Structure formats: C-alpha cells, structure tokens
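Undergrad: Attaching a predicted model along with its sequence, questions to come.
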Amino acid sequence: MQTRAYGSWPSPIDAELAAAHDGAPGFAGFVGAEAWWTEPRPVEAGRRALVRRLPDGTEQSVLPAPWNVRSRVIEYGGRPWAGAEGPEGPLVVFVNFADQRLYAYEPDAPGGGRGAGPRPLTPLSAVGGGLRWADPVLRAERGEVWCVLEEFTGPAPTDVRRVIAAVPLDGSAADDRGAVRELSDDRHRFVTGPRISPDGTHAAWLAWDHPRMPWDGTELMLAELRPDGTFGAARVFAGGPEESVAQVEWAPDGRLLFASDRTGWWNLYRAAPDDSARAHALCPRQEEFAGPLWMIGLSWFAPLESGLIAVVHGKGATALGILDPETGEVVDAAGPWTEWAATVAAHGSRVVGIAASPRSAYEVVELDTGTGRARVIGAAHDDPVDATYYPEPRIRTFAGPAGREIHAHVYPPHHPGHVAPDDELPPYVVWAHGGPTSRSPLVLDLAIAYFTSRGIGVAEVNYGGSTGYGRAYRNRLREQWGSVDVDDCAAVALALADEGTADRSRLAIRGGSAGGWTTAASLTSTDVYACGTIIYPVLDLTAFASGETHDFESRYLHSIVGPLDEVPGRYAERSPVTRADRITTPFLLLQGLDDVICPPAQAERFLARIEGRGVPHAYIAFEGEGHGFRRADTMIRALEAELSLYAQVFRIDLAGRVPTLELAK
C-alpha cells in the first residue's frame, strides 16, 4: 500500500476504457422465442446495434454498420423496433436513425435475408424534421405495422403533429405518404403506440398535451376496433391533469392493466374495459411500479400468459418481481442486480429485462418464472479491469433546507494499492443528473470509477424533483427549478465537508442537460464549489421557453419555473446567461454542435457574457454530437478535459497522464 495525495493515484481505468463501456443495452423484447435488444457501439460512431440471441446461446448483430436502430420521435426517441416469427424466420421492423424511415427485414429468409438487406416501408419528407416513427406493433395478420407517427408540418420544432398510424408491410407506402393510414386523430399533442386487446376488439394508448409533461398528467385512451381496422370513437378511461398513467397493457383475460400515480405513487391497476370506475389496485404500496415517460414505449411491467405480471418496482432502487394479481404478492427475482431498466417483456413463462448493480454494468437478464432462475443471456458484464478498482458506494439520506430529505449515492475515493496522507481530505465532485425529472441509479459506471480510482470522490444527488420517491418528492421542483436542485446539491456537498468526508476547499459540481443547468446555476448563485463542468446545458430559460428547443420540452418550464407570461422576471433572474457576471470560479463547458434540445446558441451567449472577465474557462464543442455524447473519441476527450480541470484547480499532480486543458481568461 502506497501513500500518495488524493487525485494522483495511478489507475488502469483510463478514459478510453470508460468510453468503450459507456451506454447500456435497451428495448429488450422477444421475436418468437428469441430475445432481442439494442446495444450501444461507441467505437462505431455511437450507433445502436440490434442484437439477437440465437438458440445456441450466441449473440448476433442483426444489421452491420452503419445501420443505427434509434428513433428521434420527441427527440429522445422511443421503442425503435418490433418483431414476430414468420413462416421464413423472424420479421423485424425498425427505425433507422440516419433517415428516420421505418424498415422491414427478414434476416433468415432464403434468397433474401442478410444479403438483400432491409427494405423501406415509409417515405421521406422534406418538411421540417420529416416523418418519424416509434413504438411499433406488428399486425402481420393485417399486413401492417401500427405505431406512432410524428409528422412535421413546417420548419419550426413545434410545427408537428402526432397520431397513431398503420404502415403497410408490403412497402407500398415507401414513396407514398397517402398509403399510410391514420388511426387516431391529432387532437392530442403526444401519443404512445397502441396496445391491442387479446380478442382484437379494442385499442388502448396514452395521450397528453402541453403544458403537461407525461409525469404530470396523461390520459389512458380506449377505442373500439372496427372489423375494417379503423378506430371507433375514443374515450378517456383513466388519468387526467394531475394523474400520470405511465403504461398500459392488456391482461390475457381481456382486462386492462395500467400504472397510475393517483395515490402519489405509480402503482398497478386492473379494470374491465367497460368499467373504469372499478379499477382495482393490485399491489398498493408506497413505491413505484413505473417511472417518467422520457421515451415513447418504455415498459415497467409485462403480463404473462399465466395471468401473473412481471413488474419492475421499488423506492429509489428497483427490483424485478412477479406479481400475483389475485393476492397482491410480489416475489422478487434472486440475483445481484439492484437496478432494472424500464424495459421488460414476456414470452410464455420467460421474462427478459436489463439490469445492473454497483459491481456490474447493465446486462440482459432472463427470468424463468417456472423455476425462479434468473441468468444473464446477453451483453454480459465482463470486468475490463480488476474489480477491486471499482468504487464502493454508500446510500445516504441528507437533511436539506427546512429539514427535507435529500437522497444521494456517495462514492468515496477507492484504490486497492493507494491511500492518501492521514492529514489530507479528498476532493469531491457533486454529480447532478439530467431531466430534471429523472434520477441517478446505483450502478457501476466506469466514468465514476475513472475519478474515484484516482482519489477524487463523487456524490450523485437525487435532489428534490427526482423520480423514484413518489409524486410529492417529484413535485418539490414545481416552480422551483434553479432553487431546490441547487440548494439540495449544495446541502449534500457541505454536509460531506462538515462531517470530514470531503475537503471544503476542493468541491466541484458537474452535470449534463438539466444537470448542466444545475451546475451553471450553482456556479452563478453559490460559493460552495471551486469549479464545475457544464455539459450540453440549459442556460437561458427565456429563450428555451420561446422556441429554442424541441417540441416535447417546449412547455416543460411552465411547471418547473412557472408560466413565462406570468413570471418573466423569474426566467431572467434564474438564468445563468443573465447572471454570468456572478461567476468567479473556473469551469469547463462541453457542447454538441448538433444538439437541438440544448442548442449551442445558449452556450455561445453564456460565453459572450464571460469574455474578458478574467474567469478561467474552456469550451469544447463536438462536431456530429447531439444531446448526449455517444462517440468514443468525444467521451475520451471530455473525460480527460474534466480531470485536467480538477487537477489544475485542486492542485493535483497528474504526472502528464492526460493532456493539459488550456483555460482561457
């Protein structure tokens, strides 16, 4: 065991290793008896591959580069694929990121298949953002795929309409928009894909409108399906302005299953389609059985043929359980996983999901409900370094302003071969998650290990407004964004210093998107931090609420800041771009130049206000990156620049291990 200053410990977890293991598999499902999912490829320009698990247990990438299975509906995307077993093997439909067209592909078809390649099902459009698709449902018996259609009607991000549409599988709509059948009207601004009843007589879906976000209030819509494949009159079955229904499915017996937070927690309900008034809570608990609908087609539960229901549930952390709807009993799957993603699917007695733990990254897990056995079947975690270099997190609850609880994960510096001098306290970086209606999961993240294995602590703060702790906790951020989140992060940082865990003079904050906002707002309104890393942030509330973002979040600030026309002063007062003269600490600003959610114009206005003020800072803009970095080379440069910032501010000797970040003044 060697003694060296915090931050200077040599680590095998370099930026290249962290970048190669960034991202997680997603959108798991079944095609026949095969499990399929999407998987990140950081070293392949950040594309998402579609992967299948063959009967012999091997994994196969279904499509070669540059095919990128990812939707841009609401910009954050949604479920981009669906599949079914056909007479000649799997039939899969998917969205390709580059052109956002829907494609069909039969990889095992003789004479076609992998050699012939995918065939387009939908046309291109030169209007605005074009035509986009998500949350497909294959209806092979009708020769169609039903899904969400997002159609731009003009050049502005808000010139858009969304409907449920039917696309012919024969390719007749590939060059003909008129061949796409619209099933729902466009009276709602947002919709999810339809869920068809077992007897084919009804369709259910979710809908909501500005200024609500889906975690504020949604409506569960129900319509009869006519024999000709059209919808009858739609009616509201559940939900409303202050009730969020996050998912709907059909039980095998024809009853509706849906997750609603009508009691303050997303719990699971069941009701006959003709009797919404008698919806019954299947397992009433003060924990979540769903979450925020940041993408179209997320799934936290899946009904099994037996009548049981696979559920992802928990408070803070999540587990995969099997719910008996008759007794309300939940039996959780055994295993090391402490976090399950919002993607779960069932086939027969098998359930597939995606899970991780503090010692393992996200991997595809299958649960056999007949035997109770859970096992990894895809994207298996394989320690790229000795696991003794991983951080050892602590789940903490801190007292914030007015005594409110603040949930956090604290990752102390950890190295198997190094300690710091007894008289030295470690530097700490507060990580503010995005959203802000989201949370930081307790899972292995090599970007965190990149810092902790060098002797820099990390504290992930699930500040007021985070999900996973009930609606009341989530609602703390109503009209308080830039206040509650800033105060909660500061309270955790100062508590760590007061208790002797962290060095008060060497505290930093970092975050991306909404976390970038919290970082910038913290640096312009508090004296807690010595520096900060601001990543693709919101910096100008007035511009953000006046058309400088995408449609999905164009009215988000209505709830977390207040209506712009009623409180314009609040927008100006809280915005870092108008408070730039208050910043005195060094910072690093990282921005994707293709970002349409938090566009570079916001970063550029902020920097213009900083220029000439003598504040050390660096700005790195990345070509080809949008909202959320996906390319390995981008992530490598970003991590190394961030570490260099901390080294310079905290006076850490890195011995030339990373390039020195040049700070302008």
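TA: Happy to help now that I have it. Numbering: from 1, shown residues only.
Undergrad: okay, CA-based contacts and neighbour counts for the rest of this
TA: Will do.
Undergrad: So G46 versus P599, what's the distance?
TA: 20 Å (C-alpha to C-alpha, to the nearest Å).
Undergrad: With neighbour numbers in mind, choose between those two.
TA: More crowded of G46 and P599, by other C-alpha atoms under 10 Å: P599, with 23 against 20.
Undergrad: residues in contact with the more buried one?
TA: Counting by C-alpha atoms under 8 Å, 6 or more residues apart in numbering, P599 makes contact with Y536, E548, T549, G592, L593.
Undergrad: so how far is V364 from it?
TA: With distances taken as C-alpha to C-alpha, P599 is found 34 Å from V364.
Undergrad: Dump the contacts of P599 to JSON lines, plus secondary structure.
TA: Converted to JSON lines, those look like this (DSSP: H, G, I helix; E, B strand; the rest coil):
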{"residue": "Y536", "secondary structure": "strand"}
{"residue": "E548", "secondary structure": "coil"}
{"residue": "T549", "secondary structure": "coil"}
{"residue": "G592", "secondary structure": "strand"}
{"residue": "L593", "secondary structure": "coil"}
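Undergrad: Just the closest of these to G465, please.
TA: Nearest to G465 among the contacts of P599, counting by C-alpha to C-alpha, is Y536 at 20.1 Å.
Undergrad: A65 contacts P42, doesn't it?
TA: No - counting by C-alpha atoms under 8 Å, A65 stays clear of P42, with 12.0 Å between them.
Undergrad: Which one's more surrounded, those two?
TA: Higher neighbour count among A65 and P42: P42, with 21 against 12, using other C-alpha under 10 Å.
Undergrad: quick one: the more buried one and A632 touch, right?
TA: Yes - between P42 and A632 there is a contact under C-alpha under 8 Å: 4.9 Å.
Undergrad: shared neighbours of the two, which are they?
TA: Counting by C-alpha under 8 Å, 6+ apart, the common neighbours of P42 and A632 are A19, A20.
Undergrad: State the number of residues packed around the closest residue to R582 other than its chain neighbours.
TA: What sits nearest to R582 in space, not counting adjacent residues and going by C-alpha to C-alpha, 6 or more residues apart in numbering, is T524, at 5.2 Å. Applying other C-alpha under 10 Å, we find 21 residues neighbouring T524.
Undergrad: Show me where the stretch 51-200 of the chain has its helices.
TA: Remark: helices assigned in the stretch 51-200 of the chain by DSSP state H, counting those that start in this stretch are 113-116.
Undergrad: put this beside the first:
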Amino acid sequence: MGESVRTLPYGSWPSPIDAALAAAHDGRPDDVAFVGDEVWWTAPRPTEGGRRTLVRRRPDGTEEPVLPAPWNVRSRVIEYGGRPWAALMTDTGPLVVFVNFADQRLYAYRPGGGEPRPLTPVSTVGGGLRWAEPEVRGVRGEVWCVLEEFTGDGPSDVRRVLAAVPLDGSAAGRRDAVRELTGARHRFVTGPRTSPDGRRAAWLAWDHPRMPWDGTELVVAEIGPDGTFRDARTVAGGPEESIAQADWAPDGALLHVSDRTGWWNLYRDGRPLCVREEEFGGPLWKLGQRWFAPLDSGLIAVVHGRGATALGILDPETGEVVDAAGPWTEFAATLAAHGERVVAVGASPRSAYEVVELDARTGRARVIGAPHDDAVDPAYYPEPRLRTFTGPAGRDIHAHLYPPHNPGCLAPDGELPPYVVWAHGGPTSRSPLVLDLEIAYFTSRGIGVAEVNYGGSTGHGREYRNRLREQWGVVDVEDCAAVALALAGEGTADRERLAVRGGSAGGWTAAASLATTDVYACGTVSYPILDLTGWGTGETHDFESRYLESLIGPYAEVPDRYAERSPAEHADRVTAPFLLLQGMDDVICPPVQCERFLARMAGRGVPHAYLTFEGEGHGFRRAETMVRALEAELSLYAQVFALHPHGIPTLALNR
C-alpha cells in the first residue's frame, strides 16, 4: 500500500527536492566533439566551485574527467564565451588544447603526460588576451582560433581577429609570436572552419550595432601555402540577414544557416535545402554553437524545430528530414559527427540533458554520456502543459505551464495555488521544455510556475523575434502580465498570489513588471539590468554595448525613452516586496545597477532583501550560491503569500 494523500495548503507540501539537490543538478553537458573514436564534452561541477571540466568517454563506455580541479575549461570571449577546447588523437594519445577560465590562457595537455603547459601569454591591459574556438592544425603545428585582445581599460577597448598560436609554446611569453590571420576589419568574428582540401576558410562576422541574430556576414578566404588568409570576401548575409553557422560539406560545398526567409534554414552553396517555417539555427550567444554537422555520406545532422528542437538527419538531395526516435523533446546547440556517428545533447520534461549518439545508418539513438539519473522519485517531477495565450492586439504568447504537483499532497477544496511567472534571459532566447529541478523545487511544494516565451523569444521565426524591437520593457512585460492574468481569470492561479522572477534580461522584465503593473504581489530579480542609461553608456561589456539600439532605440535619438523604461528611474512606483540577487564579479550586469536602484528605494518602506555573492559572475555556478538563492526566493514567497514551507531559513526583509 502506498502512502495516503494528505490535504495541505499550497506552498506547505513536503518535498524531497531540496535546494541542494536542485543546485547539484544545475548545468548541462556542452561542447561535444569526437577525439578519434572517443566522444568528449565539457560538464558542470557546481560543487567544485562552479568550474567546468572536460570529460572523455572511452570506447568501452567508461567516463572519466580529463582535467582535475582547479582547471576550469571555459572561455570569456564576448563574456558569454565560446567553444573552449579542441583535441586530436595522435600516435601517443590525445593532444588537448583548452582555455583555462582563471587566466584565459590557452593550454596544451596530454592526459597522463604532466601538467598542462601554456601556449599564450598573459596581458595586463584591460581584460587581457582571451581565446575561443580553437582548432588544432597539427600539420602546421598551430592552433587556429578567435583572439579577443583588450587595448585599454574600457570594456569596449577591444579588437577581435582570427589568430594562429604555435603549439610548441613559443608564444607563451611573447605576444608577437601569435600570428594574426585576419585584420580587425569586423568587430566580431567566429572561429574559422577549414575546407576539406585545406585551401579555404569560412567564418562569420558582424559589427555594432547589430547583434548576431540581427545581421551577420559569411566570409570566405583563400589559405595560402604559407598559412596566410588571402582575398577575404563576403559571400552571404547582411544587415538584416542572420547567418548562425557555416561549415563545409565533405565534397567542398559551403553550408550555412540563414534566416533570409524569416526562418533559419539550411543552404548549400546558396541553394536552400529544406525550406520550412521552423528553425535550423538559433541566436549565437556563444561562439561555436552548432545546429548542423555534415556527415561523410553527404547527409547532414540537424537540430531543428519550431518552439522546441529535434535531432534529425537531412538528405540534401530530397530535402527530407528523418528525426531520431526517443524520449528527447529538446536538443541543445552542440553537435558533432564522425563517420556516420552523430553526438548531441538532448533532454525532455522527464530527463535532464544527456549526451546522445545517433547512428545515421540505422536511425537508432541512445544515451552514451552524462545519463539522466532520477535523484528522487520521478512522481515529484512537474507535469508541463504547452499553452498559447492571447496578448494585446490578439498576438500569440507561447508559454509552458507547470502546475503544482506532489503525489502525496492535495490542496484544500476551493484554494487556488500561487504562481510564479518566469521571464527568461537574453531577451533573444527562450525557455526550453526540459526537466529543471529548480522548477520542481517550487511545484513539488505547491507553487505553480509559468515560463513565458514572450514576444522577442526565439524558436518562432524572425517576425516573432522582432516584436521586441524598440519595445523592450513593453512587449515582454505585457506578455508576462497577460499570461499571469489569464491564469487567474480562468481559475488556474490565485490572483492575489502572483509573483514574477527572472535573471539578466529576465531580471529587467521582472523589475519593469513590478514598476509598471499591479499584477504581482512580489518578485525575484537576479543580476538584472535596471538603469538603461547607465547600462547603455559604458556599464556593460562590448558584445551587448549597442544592443539597446534595437531593443529601445538609438540613445542619441530617444534618450527620454531610456529613462521612461528604466525601473531605476521609477523606484517610487515599486510597492511590492522583492528580492535582489547579484554576483559581485558580474561585468555584464554589474552590481552598480542594483546599488543605484536600492539607493532610490531607500526610506520607502517596501520590504526587500539584497543578497550579493563574491566570486560569482553573470549567472550563478556555485552550489552554495544556488542553495542560498533558491531558499531565499522561497522564503520571500512564503512571507508574502502566507505559506508554510518546511525547513527553509527565513529571509530577513529590510524596509
């Protein structure tokens, strides 16, 4: 006989999913690649200071870390990073090249062959020298990669070029030993992809004020016998055409993903391969993201979909796509192929992200790495519902609904549950429909969660994405409010117990929602943007320093709009309790944004808390940070909504 179901108020249901469990399962495998016949990837280690390690899967199926603590395989190029490692199999075993987070130097390493040795020098100018998307060119004894070089102390005193780093270590102390492959003609570049015959290189480039999902160029150059790049020319793309990825087919044809039709579709030498109103690419937040991988057979592995993504094999001759069978409903933007083997990273509402291998000949897919492990009874996982709501002017708003769910508890008759609206970051991004123990942390206690893919989100074409142009702080706020009020209006949620939360750009949406609507009883705001004028005039990093020109409008033309939209300018309108969470090492949304906002809240009597975390940057990676943040968030809701969760420290609220 199972345990009897208890009747308890929402928010007081006992749950086996505590904050430590949710934190331990944060993050996912990424940057998958083949090294010889082995599959390697980077993996999060929240309990090891939040570092990322490199994992190899040997032919016998065993997994082992390649690098011990404190090595942290992570690049800071454009702050969000890029692919941080590459390797090749040699006669004496694998040779690995990786970026170490602490000093941002490139290192070479042979597992079992001593300590990693530095390949690049340290610079004390500004943010120093940074590297991403390494490609080991063993024939030339070099590593080709993206170099980000700071030329001064300001966040925008920076240049980016493609560069060749000697593998022999001769550049470890000498900047002049690094060979530049391109001039700094463009503000941003991705790593070069070399054609099968070694004679051409292709990469993406773009310039301020565009973001890579607005407009990029596909550049091709000839590679001379001496390894120099010649006759670089733009072959596709432009100010209003986003190319998300480019690569070479085995026969030398150039493949790329472009949204020239309004959807990111795949092209071969400029010819469309599969015209569909769905996405075969996405927003390039990290250099080296991959949505397709050519196979030796001429077929192409693709991550594609509308709203959610599947892993499939595209036949370029027929335009047909055959998707891999399996439980996965979402695949990340990382992909690799070797022969007819394809590796990807997939997840579902019942499983976290895991490394999946697809046999392109048989269509069989299986988990080969980082397998999902049910740390608790899956009966406690939330049961999501896909919903489309109607917003202002009748526009569609896509959302994922996670109602309260606990197999051992029911709420008293007539009680409606509290709900928290989650606004994703970016804002040019989206919330994937996958198992997230942070969501389960709340739903298993009797608090509903609604993830809103508001206008501006990706996955639904360029038109949906462009809804946010000059409308940030309006459309996102309206869409979140429309979902919250619809849930209350239909009797799904308690109108008096609605909250909003978000981090980064989602923190902006949460704060703007508190300042401009009366929908929410409280909010949780993490590493946010709060003052557009400050953020848009030097208080952020170079990559996003002109982002507001499309999200708000050019500052020189509409300075008043920057003030009108900023929560920091309207602190007097915030009356609901709130929690602010901030990493002290955040250079994307620096602490000064929170401090300025709090100074303007002083003496107003609004209950709030401000928690800061040393050693954390943009987004939290350390287990102890995530535990403190989750428990504080739950305590805020408990105090505002009169809930009684068990075993949660009480968050002290200031006034």
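TA: Right, received. Where do you want to start? Bear in mind the structure is a predicted one, so any value in this text is a computation, not a measurement.
Undergrad: How about G81 of the second structure: what's its closest non-neighbour residue?
TA: Distance criterion C-alpha to C-alpha, 6+ apart; nearest residue to G81 of the second structure, sequence neighbours excluded, is S75 at 4.7 Å.
Undergrad: Confirm that A334 of the first structure sits in a helix.
TA: No - the assignment for A334 of the first structure by three-state DSSP gives coil, which leaves it out of any helix.
Undergrad: For R58 of the second structure, see how far away the residue nearest to G81 of the second structure is.
TA: Distance of S75 of the second structure to R58 of the second structure, computed by C-alpha to C-alpha: 25 Å.
Undergrad: Same drill for the two, tell me which one is more crowded.
TA: Shown here are S75 of the second structure and R58; by other C-alpha under 10 Å, S75 has more neighbours (28 against 14).
Undergrad: need the contact list for the aligned residue in the first structure for that one.
TA: Applying TM-score structural alignment, one finds that S75 of the second structure aligns to S71 in the first structure. Each residue near S71 of the first structure by C-alpha under 8 Å, 6+ apart is listed here: G77, G78, R79, P80, V95, N96, F97, Q100, R132, W133, A134.
Undergrad: For the residue nearest the centre of the second structure, give its distance to L433 of the second structure.
TA: Note on the second structure: the residue nearest the mean C-alpha position is W285, at 6.7 Å, using C-alpha atoms, centre = their mean. Distance from W285 of the second structure to L433 of the second structure, counting by C-alpha to C-alpha: 19 Å.
Undergrad: Show me what H618 of the second structure aligns to in the first structure.
TA: Following TM-score structural alignment, the counterpart assigned to H618 of the second structure within the first structure is H627.
Undergrad: burial measure for the residue nearest to that match when sequence neighbours are not counted, as a count.
TA: Distances taken as C-alpha to C-alpha, 6+ apart put D595 closest to H627 of the first structure, at 4.9 Å, once the chain neighbours are dropped. Neighbour count for D595 of the first structure, taken as other C-alpha under 10 Å: 22.
Undergrad: Also the one 10 residues further on?
TA: When neighbours are counted by other C-alpha under 10 Å, R605 of the first structure registers 15.
Undergrad: D382 of the first structure too?
TA: The number of residues packed near D382 of the first structure is 10, by other C-alpha under 10 Å.
Undergrad: thinking again about what came up before, most neighbours, which of the contacts of P599 of the first structure?
TA: Result: Y536 is most packed of these (other C-alpha under 10 Å), 29 neighbours.
Undergrad: What ranges does the first structure have for its helices?
TA: Here the first structure has its helices, by DSSP state H, at 15-20, 113-116, 446-452, 471-474, 484-498, 514-523, 541-544, 557-560, 568-574, 600-610, 632-650.
Undergrad: Redo those helices as TSV? Include distance to G254 of the first structure.
TA: Formatted as TSV, the helices of the first structure follow (distance: least, C-alpha to C-alpha, whole Å):
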stretch	distance to G254 of the first structure
helix 15-20	45
helix 113-116	36
helix 446-452	45
helix 471-474	30
helix 484-498	43
helix 514-523	41
helix 541-544	44
helix 557-560	37
helix 568-574	48
helix 600-610	49
helix 632-650	47
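Undergrad: Of those helices, flag the one that's most buried.
TA: Ranked by mean neighbour count, the helices of the first structure are led by helix 514-523 with a mean of 29 (mean count of other C-alpha atoms under 10 Å).
Undergrad: where's that one relative to the chain centroid, distance-wise?
TA: From the chain centre to the centre of helix 514-523 of the first structure is a distance of 19 Å (C-alpha atoms, centre = their mean, to the nearest Å).
Undergrad: what's the distance between L653 of the second structure and Q639 of the second structure?
TA: As judged by C-alpha to C-alpha, L653 of the second structure and Q639 of the second structure stand 9 Å apart.
Undergrad: What of V627 of the second structure?
TA: V627 of the second structure is 18 Å from Q639 of the second structure, where distance means C-alpha to C-alpha.
Undergrad: My read is that T190 of the second structure contacts L147, right?
TA: No - under the criterion of C-alpha under 8 Å, T190 of the second structure makes no contact with L147, lying 9.7 Å away.
Undergrad: quick one: what's aligned to P349 of the second structure in the first structure?
TA: Under the alignment (TM-score structural alignment), P349 of the second structure pairs with P358 of the first structure.
Undergrad: returning to what we had before: okay but the residue nearest to R582 of the first structure is in contact with A580, surely?
TA: Yes - contact between T524 of the first structure and A580 holds when scored by C-alpha under 8 Å: they sit 6.5 Å apart.
Undergrad: all strands for the stretch 51-200 of the first structure, in order.
TA: Under the criterion DSSP state E, counting those that start in this stretch, the stretch 51-200 of the first structure contains strands at 59-61, 81-86, 89-95, 102-105, 119-120, 131-139, 144-152, 160-168, 181-182, 190-191, 195-196.
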